[in-house]
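> Pasted the sequence and its predicted model underneath.
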Amino acid sequence: MKIGLPIALFAGAGLFYFLSAQKSSDYQKLAVTNFDSEKYLGKWYEIARFDFKHEKDLKNVTAEYSKRNDGKINVTNRGYNFVKNKWEEANGKAKFVKDETIGALKVSFFGPFYAEYNAVMIEDDYSSVLIFGESTDYMWILSREKSLSESVKKKYVDYAIQNGFPVENLVWTVQDEKY
C-alpha cells in the first residue's frame, strides 16, 4: 500500500497539470492581434512588474527574445540582485498558444510547466508593451529603452485597472546600469 500514495500523488499532479494547461485566462482573450513576432524579438527593459519570488530584489531587469529552430522562442531574463550583489539569469522558452499573429504565449522556465504571457497592449512601433499573466498576480511593462513616457505608463496602468489589476502593487524597476 505504500506504493499507492506516490502513484496517486503523481496521477493527481498529472491531472492538475493537464487541466491547468488546457484552461486559458480571460487575459489571453485580450492578447493583441496582428502581432508581429519578428518585431517582438530582441532586448526589452523591464519598466514595472508585480514582484514575486523569482524577481524579488532585482533591478536592471531585461528580457531578451530570440527565435529557435523549432519555432519556439528563447527567453533570457536577467537582473541584478541588489541584496545578494550579483547578476541572476533565467533561461526559458516560449511558444504561441494559437499562432504568431496573436500575442498570447506560454512561457516555461521549469521543464514542462508553462505560464501565460499575454501581450495585451503594444505600441505600433514595438517600443513598449503591457503584459498580463494568467491572473492579476502577474503583470509587466516592458520598453525598448530604460525609461518610458508618463503618458504611456498611464495608458498601461489605466488599462490594467480596467481589467482588475491591483496597480498599487507595481514595483517600478530601477534601470541604473550601463550595458
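Everything's here; your move.
> Only C-alpha atoms from now on, for both contacts and neighbour counts.
OK.
> Spatially central residue in this structure, please.
With distances taken as Cα atoms, centre = their mean, the chain has residue 117 as the residue nearest its mean C-alpha position (4.7 Å).
> any idea how far that residue lies from residue 70?
19 Å (Cα to Cα, to the nearest Å).
> Same question for residue 6.
The gap separating residue 6 from residue 70 is 35 Å, by Cα to Cα.
> Who has more neighbours out of the two?
Neighbour tally, residue 6 and residue 70, criterion other Cα atoms under 10 Å: the higher count belongs to residue 6, 11 against 7.
> Quick check: the more buried one is in a helix.
Yes: using DSSP: H, G, I helix; E, B strand; the rest coil, the secondary structure at residue 6 is a helix.
> Give me the buried stretch members for stretch 60-76, please.
Of the residues in stretch 60-76, 60-67, 73-76 count as buried by neighbour count, 16 or more other Cα atoms under 10 Å.
> What is the most widely separated pair among those?
Using Cα to Cα, the buried residues of stretch 60-76 span at most 23.4 Å, a distance reached by 60 and 67.
> Comparison target below:
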Amino acid sequence: MKKICSTLSLISGILLLAACTSNPVPNQELAEKVDIEEFMGTWYVHGYTPTAIDKGAWNGTETYERLPDGKIQTTYEFRKGSPDGNLKTYHPVGNIVNTETNAEWRMRFFGIISAAYYVLYVDPDHTFTVIGHPNKKYAWIMSRDSKINEERYSELRGELEEREYELSNFVRMQHQ
C-alpha cells in the first residue's frame, strides 16, 4: 500500500509539473501591444491572487530588467505578514513568447517550473497593468506608484471580471 501511495504521488507530481510547463495558445484576449522597454522597471502590486509563497504579502513590487539575451530578469519582493515582516525576494525569469505583441510570456520559477504570464492590459503610458494566467484563477493588478485610487483599482479589477476570472481569493495588497 505504501508503494502504491508513493507511486501515485510521483505520478501526480509529474502530471502537475507537465501542466505547469505546457505552452498553451492564449485562451483570452491579451494586450494589443506592450512596449517592452517601457514595461521594464518597478511595478507596485495592488491586487493579487495569493499563492503559497506570497500569502499575506505587504508592500509588494515586481521589477523587470531586460537581459542581453532578451529574457526578463524579475525581482518580486514583499514583506511577509505585515509592513515590518520579513522581506521575501524571488527571482523568476521571463521569456517573451509572442514578440509581435510582447504580451505573452513564460515565467520560470526556481529554474524548473514554467508558467504562462499574460499581459491582459497595459495603459498607453505604461503606468497601470493587469496580468493574468490561462486558468483564470491567478491575476495581478499593478501600477508604477505605491498608491492607487479606488476608482482606477475598480476599473482594473473590472478587466478581470469581464474576462470571467475567478476572483473569490483575489485580495488587495496593502502598501505602507
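Cool, the structure landed. Since the model is a prediction, treat every value here as computed from it, not as a measurement.
> Any idea what the TM-score is?
The TM-score (TM-score structural alignment, normalised by the length of the second structure) is 0.84; 168 aligned residues with a Cα RMSD of 2.6 Å.
> Walking through the first structure, point out its strands one by one.
Here the first structure has its strands, by DSSP state E, at 42-50, 58-67, 73-81, 86-96, 104-110, 113-122, 128-132, 139-143, 170-172.
> Of the ones you listed, which is nearest residue 31 of the first structure?
Closest to residue 31 of the first structure of the strands of the first structure is strand 113-122 (Cα to Cα; 4.4 Å).
> mean shift of the closest one relative to the second structure?
Comparing strand 113-122 of the first structure with its match in the second structure after superposition yields a mean distance of 1.0 Å (mean Cα distance after the TM-score superposition for the first structure).
> other SSEs contacting that strand?
The helices and strands touching strand 113-122 of the first structure, judged by 3 or more Cα pairs under 8 Å, 6 or more residues apart in numbering; DSSP states H and E, are strand 104-110, strand 128-132.
> what's the most buried one of these?
strand 128-132 (a mean of 25; mean count of other Cα atoms under 10 Å).
> That strand - contacts with which helices or strands?
With contacts taken as 3+ Cα pairs under 8 Å, 6+ apart, strand 128-132 of the first structure sits against strand 113-122, strand 139-143.
> so how much does it differ from the second structure once superposed?
In the superposition against the second structure, strand 128-132 of the first structure averages 0.5 Å from its aligned positions (mean Cα distance after the TM-score superposition for the first structure).
> As JSON lines, the strands of the first structure with distance to residue 26 of the first structure would be great.
Shown next, in JSON lines, are the strands of the first structure (distance: least, Cα to Cα, whole Å):
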{"stretch": "strand 42-50", "distance to residue 26 of the first structure": "18"}
{"stretch": "strand 58-67", "distance to residue 26 of the first structure": "24"}
{"stretch": "strand 73-81", "distance to residue 26 of the first structure": "23"}
{"stretch": "strand 86-96", "distance to residue 26 of the first structure": "16"}
{"stretch": "strand 104-110", "distance to residue 26 of the first structure": "11"}
{"stretch": "strand 113-122", "distance to residue 26 of the first structure": "10"}
{"stretch": "strand 128-132", "distance to residue 26 of the first structure": "10"}
{"stretch": "strand 139-143", "distance to residue 26 of the first structure": "14"}
{"stretch": "strand 170-172", "distance to residue 26 of the first structure": "21"}
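> Compare those strands and report which one is nearest to residue 21 of the first structure.
Taking Cα to Cα, strand 113-122 is the member of these nearest to residue 21 of the first structure, at 7.5 Å.
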